[in-house]
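Enquirer: Okay, predicted coordinates and the sequence, questions at the end:
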Amino acid sequence: MSTIQVEIPDEVLISLKETAETMPEELCLMAAIKLFELGKLSSGRAAQLAGISRVTFLMKIGRYQVSPFALTAEQLADDVRNA
C-alpha cells in the first residue's frame, strides 16, 4: 500500500468543518466517489480506495449526488465479475 501526504491549510479545514484527523478519510472517500463517477474505478475498487465495503460505498455516494446506476454495460459487467 502507498501513502500520500497532503498539506491542507487550517482555513480549508474550518470551511469544510473537518479536522486533521477526519480529513484523510473524507478525502479518500471523495476521491473514490469522483473516480467512480468518471468511470475510472469500479464500485468495488472505489470502495477499496475509500477503505469501506462496496455496499457501504454504494450507500454513501447518494449524498454526493452520484448514482450507482450510471454505469455503462461494460462497467456493470466488470462489477458483476468482480463481486
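Expert: Looks like it arrived, so ask away.
Enquirer: Could you use CA atoms for every contact and neighbour count after this?
Expert: Will do.
Enquirer: As a check, name the ranges of all helices in this structure.
Expert: Assigned by DSSP state H, the helices in the chain fall at 10-16, 23-37, 43-50, 54-60, 73-82.
Enquirer: how about TSV for the ones you listed, with mean neighbour count added?
Expert: Shown next, in TSV, are those (neighbours: other Cα atoms under 10 Å):
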stretch	mean neighbour count
helix 10-16	11
helix 23-37	18
helix 43-50	22
helix 54-60	15
helix 73-82	12
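Enquirer: Comparison target, given below:
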Amino acid sequence: MTFVEALKSKVPKITLHTKEEIIEREIAERVSLYLYSQGQISSGTAANIIGISRVEFLQLAGKEKIPMFEFSKEELEHELKEI
C-alpha cells in the first residue's frame, strides 16, 4: 500500500474523489514548505521536491507567510547598520 493509498483510507470520503496526483503534489508542497521553514532544506531542494522552479517555490513560501530569510536580532541589527 502506498502512502497516498494509506492516507486516503484515513481521510473523509469526500476527498476520495481528489486525483492522486493532486494529493501527491499537496503532500510534496506541505512537506517541502515545512522542511524549508525549519531550515532543514534549501529553497532549491524544496523546489526540486515539488517539481517547480526556485522562484515559484519562493513565491509559494511567501503566500504561506514563510520568510525567505531568517535573521536573529543581532544579525538584523548588523545588516541594518551596514545600510
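Expert: Good, I have the coordinates. None of these values were measured; they are calculated from a predicted model.
Enquirer: How alike are these chains, TM-score-wise?
Expert: The TM-score (TM-score structural alignment, normalised by the length of structure 1) is 0.65; 67 aligned residues with a Cα RMSD of 2.6 Å.
Enquirer: show me the contacts for the most centrally placed residue in structure 1.
Expert: Centroid-nearest residue in structure 1, with Cα atoms, centre = their mean: residue 32, separated by 2.4 Å. Residue 32 of structure 1 makes contact with 41, 46, 47, 49, 50, according to Cα atoms under 8 Å, 6 or more residues apart in numbering.
Enquirer: Please apply the same query to residue 54 of structure 1.
Expert: 43, 44, 46, 47, 48.
Enquirer: rerun that using 6 Å as the cut-off
Expert: Residues in contact with residue 54 of structure 1, defined by Cα atoms under 6 Å, 6 or more residues apart in numbering, are 44, 47.
Enquirer: From residue 2 of structure 2, how far off is the counterpart of it in structure 2?
Expert: Aligned by TM-score structural alignment, residue 54 of structure 1 pairs with residue 54 of structure 2. To residue 2 of structure 2, residue 54 of structure 2 is 28 Å away according to Cα to Cα, to the nearest Å.
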